[in-house]
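K.L.:
structure, please.
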Amino acid sequence: MNAPKKVVLAYSGGLDTSIILKWLQTEYGCEVVTFTADLGQGEELEPARQKAELLGIKPENIYIEDVREEFVRDFVNPMFRANALYEGEYLLGTSIARPLISKRLVEIAEETGADAIAHGATGKGNDQVRFELAAYALNPDIRVIAPWREWDLTSRTKLIEFAEAHQIPIAKNKRGEAPFSVDANLLHTSSEGRVLENPAEEAPDYVLQRITRPEDAPDAPEMVEITFEKGDAVAIDGERLSPATILTRLNELGGRHGIGILDLVENRFVGMKSRGIYETPGGTILLAAHRGIEQITLDSGSGHLKDSLMPRYAELIYNGFWFSPEREMLQAAIDKSQDRVDGTVRLKLYKGSVRTVARWSDNSLYSEAHVTFEDDAGAYDQKDAAGFIRLNALRLKLLATRARRTKG
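P.N.:
Below you'll find the model as predicted:
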């Protein structure tokens, strides 16, 4: 295969992607364009620009973009309408960021005339799959370069030697083995590897990046009200805010109260199990709130069908199929269910827990007249239940009769 002429690299400014940048230049002799996304990871991104310039990238080929609002509006919010949880627990914080990064890589490649894109995901993880499936779905002719699957820099020592040979600055704390690796964005922080690799050992407290230990959280609970329109959070305590601002504020609340810590051994798409510590403070609150407003605005048929679709929807996102027709089909059904999911939920935050304590909506299906233990003024005739039970029991009675008849 011919060497690419120009490559758009997903670039963090860290040591690994800086090595990849230089490797692309030396291995292929190609021009490199860098793309750094501000997804709310909480790091200053200007050093990435300076590092790219130091490594010979032209200023016009350095893309640093704040995509936080797009991330929450077009990716996080649609996912939360589904109450998506992978394997019953994981809020998909890393998974949902990858299609947005891939989308911009492909768009920038088209804008700059690049014939390839590159990423820093390893050959053992899920991210390589997510980046590449998304890229091919958006441009079937794009070439994807995954250096970790190609080069012979198979140890930390070799990486450091390569960096030193090519005058790539190495921070002091990068010369040794980091105790664990971290991926972060506005939705979550993910910590994996090294000190976390043995699932029989409790994760050390220093792993936590953005959440206070529940034991150290405030002794007094705090209330918060979240307002929804068509299934999306639009206000906190009556103040309308942008999607990214809402998630930022919920992160602050959840982090302070020790909410959203998950220690999970999950099944990677590539076949192995891995252990991760996930911190999703705002997302954990948002999931509880969305469930709370759906309780009074969704009918049982819609709600139960939606819940049955959720595991498949979550698996599609985890496995990298955001831009697939089946995910879009499920999204259309989920979005239709949210037409009347409007209203406000009050939640109590306390030492690692979030609990819905009240919810109200102009679209509420809850009828006090029907459920009251007091006089319902004829709203519900209890005699009707007898026929309902008889009809539903008919099948069971026939089965029991046959079993009795054929016993022995």
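K.L.:
only C-alpha atoms from now on, for both contacts and neighbour counts.
P.N.:
Fine.
K.L.:
near the nearest residue to residue 254 once chain neighbours are set aside, how many other residues are there?
P.N.:
Of all residues not flanking residue 254 in the chain, residue 281 sits nearest, at 4.5 Å (Cα to Cα, 6 or more residues apart in numbering). Neighbourhood size, residue 281 [other Cα atoms under 10 Å]: 31.
K.L.:
how near is residue 281 to residue 380?
P.N.:
According to Cα to Cα, to the nearest Å, residue 281 and residue 380 sit 42 Å apart.
K.L.:
wait, what's in contact with the residue nearest to residue 254?
P.N.:
Shown in contact with residue 281 (Cα atoms under 8 Å, 6 or more residues apart in numbering): 188, 211, 250-255, 258-261.
K.L.:
the helices in the stretch 251-400 of the chain, which residues?
P.N.:
Under the criterion DSSP state H, counting those that start in this stretch, the stretch 251-400 of the chain contains helices at 281-297, 300-319, 325-337, 368-371, 384-405.
K.L.:
in JSON lines, list the ones you listed along with distance to residue 357.
P.N.:
Shown next, in JSON lines, are those (distance: least, Cα to Cα, whole Å):
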{"stretch": "helix 281-297", "distance to residue 357": "9"}
{"stretch": "helix 300-319", "distance to residue 357": "20"}
{"stretch": "helix 325-337", "distance to residue 357": "23"}
{"stretch": "helix 368-371", "distance to residue 357": "17"}
{"stretch": "helix 384-405", "distance to residue 357": "31"}
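K.L.:
the structure of the following sequence is requested for comparison with the preceding one:
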Amino acid sequence: MSGIKKVVLAYSGGLDTSVIAKWLMETYQCEVVTFTADLGQGEELEPARAKAKAMGIKEIYIEDLREEFVRDFVNPMFRANALYEGEYLLGTSIARPLIAKRLVEIANETGADAISHGATGKGNDQVRFELGAYALKPGIRVIAPWREWDLNSRDKLLAYCDQHGIQVEKKRGTKSPYSMDANLLHISYEGDLLEDPAAEPEEDMWLWSVSPENAPDTPTYIELTYEKGDIVAVDGEKMSPATVLAHLNKVAGANGIGRADIVENRYVGMKSRGCYETPGGTVMLKGHRAIESVTLDRELAHLKDELMPRYASLVYNGYWFSPERQALQALIDYSQQYVNGKVRLKLYKGSVAVVGRESADSLFDANIATFEDDAGAYNQADAGGFIKLNALRLRIAANKGRKI
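P.N.:
A predicted model of the protein is given here:
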């Protein structure tokens, strides 16, 4: 790419993005703006500012996006009950459109010509970042160093740091051998031992949850209050979206909840084994389906379930800003207008059980559903005609001798 004078880099302050910052300056002879997002990963972010300054970077953005992340990205996704391939709660996937959005906004604010990221050419994140950026600013240029350079090993990256005087932690020490990504919704683990799908994860790998075997012997009960499909209070205490998720992470993790070990199909074509901890999200999904069970019309609930895999794939593959995702979201959000009430859950040794649900908007009618005398609320004789009409096509086919 020619004519690039300024680039906005998604910057963590770690080895890869520190090298990328300097590499962009050297390769493109351009100014670099760094953007570091606090999405609840639980790390101190100010050191990233010092590292960026040490490399001569003048425009440094470090932003707390936790509330926006949960309010505008996590919560809408959980209204859809989204699960990718039946297991993955999309913790990494849902963070990428927000980062892409801010990269583009900062590019507009600073007059940058391009954005850059540290995603590799083998992963999904490159797709998610770039699809989001192009949807929001079609003419933006994207620099993906891992698709350009030959610094394809840790040793080469460290040698580059030595050559250019970049200060990074060079000793592995007690640092995890896994490639990890964390935000307020989850933490993921890939690489090292996990590259063998037959190998059981080491217990000390998990950071957010105790093992179910070591969880308390006494269950924990919690009550979630919902308004239009979103949790607004826990145990009667009103909380902001990010505070809700942080609290549920702590409570659920302490009860051994939220671990997943998955071999998933990446959008770029390969299968990948990953382990995930999503304690709060696991509770959120269980609670949301419970409140929907009493407040949603049957056919609307079934329609949502039919659309959910498509919605989950759109999030996983990076199409958050696509018209089809937004159209699905409009339907989903419309469905949530009566999803109000309370759900009680029991957390115990890795499991989440629904033990109660109540709502002023409930469609459950005990007078009709009862096994006792319903005082004429439901005429059981009507069921005979209903069954015969629904059996008509089956009886006709059988009379014609068609095999089942």
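K.L.:
still on that earlier bit, tell me which of the helices of the stretch 251-400 of the first structure sits nearest to residue 217 of the first structure.
P.N.:
helix 281-297 (12.9 Å; Cα to Cα).
K.L.:
what stretch of the second structure does the closest one fall on?
P.N.:
Counting by TM-score structural alignment, helix 281-297 of the first structure lines up with residues 279-295 of the second structure.
K.L.:
please apply the same query to stretch 63-82 of the first structure.
P.N.:
Mapping stretch 63-82 of the first structure onto the second structure (TM-score structural alignment) gives residues 61-80.
K.L.:
run through who's touching the matching stretch.
P.N.:
Applying Cα under 8 Å, 6+ apart, the contact partners of stretch 61-80 of the second structure are 33-40, 45-46, 49, 94-95, 98, 184-185, 229-230, 240-242, 245, 284-285, 288, 304, 308, 311, 329, 332-333, 336.
K.L.:
ends of that stretch, how far apart?
P.N.:
Termini of stretch 61-80 of the second structure sit 32 Å apart (Cα to Cα).
K.L.:
now that stretch, how far from the centre of its chain.
P.N.:
10 Å (Cα atoms, centre = their mean, to the nearest Å).
K.L.:
do stretch 335-345 of the second structure as well
P.N.:
Mean-position distance between stretch 335-345 of the second structure and its chain equals 21 Å (Cα atoms, centre = their mean).
K.L.:
winner for burial among the helices of the stretch 251-400 of the first structure?
P.N.:
Ranked by mean neighbour count under mean count of other Cα atoms under 10 Å, these are led by helix 281-297, which reaches a mean of 23.
K.L.:
average distance between that one and the second structure?
P.N.:
With mean Cα distance after the TM-score superposition for the first structure, helix 281-297 of the first structure departs from the second structure by a mean of 0.3 Å once superposed.
K.L.:
next one: that helix to chain centre, how far?
P.N.:
16 Å.
K.L.:
now the angle from it to helix 325-337?
P.N.:
60 degrees (axes from the mean of the first three to the mean of the last three Cα atoms, to 10 degrees).
K.L.:
would you mark the buried spots in stretch 255-275 of the second structure?
P.N.:
255-259, 261-262, 267, 272-275 (16 or more other Cα atoms under 10 Å).
K.L.:
same deal with stretch 13-22 of the second structure?
P.N.:
In stretch 13-22 of the second structure, counting by 16+ other Cα under 10 Å, buried: 13, 15-22.
K.L.:
likewise for stretch 209-226 of the first structure?
P.N.:
Across stretch 209-226 of the first structure, burial judged by 16+ other Cα under 10 Å covers 209-214, 217, 224-226.
K.L.:
so what's the most centrally placed residue in the second structure up against?
P.N.:
The centroid of the second structure falls nearest to residue 91 when counting by Cα atoms, centre = their mean (2.5 Å). Neighbouring residues of residue 91 of the second structure by Cα under 8 Å, 6+ apart: 183, 185-187, 278.
K.L.:
go on, residue 252 of the first structure?
P.N.:
281-282.
K.L.:
show me what it lines up with in the second structure.
P.N.:
Checking with TM-score structural alignment, residue 252 of the first structure has residue 250 as its match.
K.L.:
for residue 349 of the first structure, same thing?
P.N.:
Under TM-score structural alignment, residue 349 of the first structure pairs with residue 347 in the second structure.
K.L.:
with residue 261 of the first structure instead?
P.N.:
Superposed on the second structure with TM-score structural alignment, residue 261 of the first structure falls opposite residue 259.
K.L.:
any idea how far its match is from residue 87 of the second structure?
P.N.:
Residue 259 of the second structure is 10 Å from residue 87 of the second structure, where distance means Cα to Cα.
K.L.:
residue 332 of the second structure now?
P.N.:
Distance of residue 332 of the second structure to residue 87 of the second structure, computed by Cα to Cα: 20 Å.
K.L.:
all strands of the second structure, in order?
P.N.:
Using DSSP state E, the strands of the second structure run over 6-10, 31-38, 60-64, 114-116, 141-143, 179-182, 187-190, 220-227, 230-234, 237-238, 259-265, 271-277, 341-348, 351-358.
K.L.:
nearest to residue 106 of the second structure, out of those?
P.N.:
Here strand 6-10 is closest among the strands of the second structure (Cα to Cα), at 7.2 Å.
K.L.:
not counting that closest one itself, show me its contacts.
P.N.:
When contacts are defined by Cα under 8 Å, 6+ apart, strand 6-10 of the second structure is touched by residues 17, 21, 30-36, 99, 103, 106-107, 111-118.
K.L.:
which parts of that strand are buried?
P.N.:
Neighbour-count burial for strand 6-10 of the second structure [16+ other Cα under 10 Å]: 6-10.
K.L.:
quick one: that strand to the first structure mean distance?
P.N.:
With mean Cα distance after the TM-score superposition for the first structure, strand 6-10 of the second structure departs from the first structure by a mean of 0.2 Å once superposed.
K.L.:
what's residue 364 of the second structure aligned with over in the first structure?
P.N.:
Match for residue 364 of the second structure (TM-score structural alignment): residue 366.
K.L.:
burial count for residue 162 of the first structure?
P.N.:
16.
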